[in-house]
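Asks: I need the structure of the sequence given here:
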Amino acid sequence: MTKQKKVILDVLKNTDTHPTADWIYEKARKTLPDISLGTVYRNLHVLKELGEISELNYGSSYSRYDGNPAAHYHFVCEACGKVLDVDLPVQTKLNDEVASQMGLKVTHHRLEFYGLCDECQTKN
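Replies: I've put the predicted structure just below:
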């Protein structure tokens, strides 16, 4: 593992905010001032391919990254865009039900919850 990969992975493992590549870049520069945004993107791609992190894409122009690659659900705030982990067991039985009903091979699923986070509820 290169120094750049390690720093990027450390940044992701030490936050629960599901940051963008730009946010990761700003944090990584505190440790590696010469790191480029391109290097961050390349290493995020490699870490994703290695199964070390997850990439979350919600249809916007940028992805968010999760330092926890284990299967889990998320909550997305519709007001501020914050992404939070949901502490519920992943229902792998759903994979079997869909596979059985449709005659498909299901390898995994993704489920998100949407609404307002605590901070945005307080603002309203």
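
Asks: please make it C-alpha for all contacts and neighbour counts, starting now.
Replies: OK.

Asks: helices of this structure, start to end?
Replies: Counting by DSSP state H, the chain has these helices, from start to end: 3-13, 21-31, 37-49, 93-102, 118-123.

Asks: turn these into JSON lines, columns for mean neighbour count and distance to residue 59.
Replies: Output for the helices of the chain, formatted as JSON lines (neighbours: other Cα atoms under 10 Å; distance: least, Cα to Cα, whole Å):
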{"stretch": "helix 3-13", "mean neighbour count": "17", "distance to residue 59": "21"}
{"stretch": "helix 21-31", "mean neighbour count": "17", "distance to residue 59": "15"}
{"stretch": "helix 37-49", "mean neighbour count": "16", "distance to residue 59": "18"}
{"stretch": "helix 93-102", "mean neighbour count": "12", "distance to residue 59": "23"}
{"stretch": "helix 118-123", "mean neighbour count": "10", "distance to residue 59": "21"}
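
Asks: want to put them side by side, so please do this one too:
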Amino acid sequence: MATVKYSRQREAIKNFLMSRKDHPTAEVVYEHVLKAFPNISLGTVYRNLSFLVDNGQAVKVPCEDGSVHFDGNVMPHYHFQCTECGAVIDLDFDGAEESRQFCTAAASNFDGQIEGNVTFFYGKCPSCAHKNEQ
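Replies: Coordinates of the predicted model:
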């Protein structure tokens, strides 16, 4: 396996993702990293995000609205997307046992081997839900 060359830009992108809880898009990452690296291109940000995802250092979070967000938290967890403002939020929910049961149930009539699942929750975030109550 070839040695991967260290990249200050990639490290800045990774650190930015890890510092955020709001799952930024590539464009938001670009706007932030541009401050430290004025010559960086959006293409370079996309390539580095792909590298981080491919190497298990970030998670790609495709959303129903067609946008793609990125998460620096690579531990298994669930996401929620607000249908009103589009925010992507981590859910504080350990559904490991439920996930295993869901995979077992899904596999009961399937000849292949299910190794996991992705569940995405939708609705209104706390801010939008409270705004609509007023």
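
Asks: circling back to that earlier point, residue 75 of structure 1: which of the helices of structure 1 is closest?
Replies: helix 118-123 (11.6 Å; Cα to Cα).

Asks: so the closest one matches what in structure 2?
Replies: For helix 118-123 of structure 1, the aligned range in structure 2 is residues 126-131, judged by TM-score structural alignment.

Asks: check stretch 24-41 of structure 1 too.
Replies: Equivalent residues of stretch 24-41 of structure 1 are located at 29-46 in structure 2, counting by TM-score structural alignment.

Asks: that stretch: how far from the chain's middle?
Replies: Using Cα atoms, centre = their mean, to the nearest Å, we find the averaged C-alpha position of stretch 29-46 of structure 2 to lie 19 Å away from the chain's own average C-alpha position.

Asks: what does it contact?
Replies: In this structure, residues lying in contact with stretch 29-46 of structure 2 by Cα atoms under 8 Å, 6 or more residues apart in numbering are 9-10, 12-13, 16-17, 26-27.

Asks: now do 10 Å
Replies: If you take Cα atoms under 10 Å, 6 or more residues apart in numbering as the criterion, stretch 29-46 of structure 2 is touched by 8-10, 12-14, 16-17, 23-28, 47-52, 69-70.

Asks: and for stretch 75-87 of structure 1?
Replies: Counting by Cα under 10 Å, 6+ apart, the neighbours of stretch 75-87 of structure 1 from elsewhere in the structure are 16-19, 56, 58, 64, 66, 68, 72-74, 111-121.

Asks: ok, of these, which come out buried?
Replies: Of the members of these, the ones counted as buried by neighbours, 16 or more other Cα atoms under 10 Å, are 18-19, 56, 64, 66, 68, 72-74, 116-117.

Asks: how near is the closest residue in space to residue 77 of structure 1 that isn't next to it in sequence to residue 15 of structure 1?
Replies: Using Cα to Cα, 6 or more residues apart in numbering and skipping the chain neighbours, the partner closest in space to residue 77 of structure 1 is residue 116 (4.7 Å). Using Cα to Cα, to the nearest Å, residue 116 of structure 1 is found at 21 Å from residue 15 of structure 1.

Asks: ditto for residue 8 of structure 1
Replies: In this view, residue 8 of structure 1 and residue 15 of structure 1 are 11 Å apart by Cα to Cα.

Asks: what do the two both touch?
Replies: Counting by Cα under 10 Å, 6+ apart, the residues touching both residue 8 of structure 1 and residue 15 are residue 67.

Asks: residues near residue 83 of structure 1, how many?
Replies: 22 (other Cα atoms under 10 Å).
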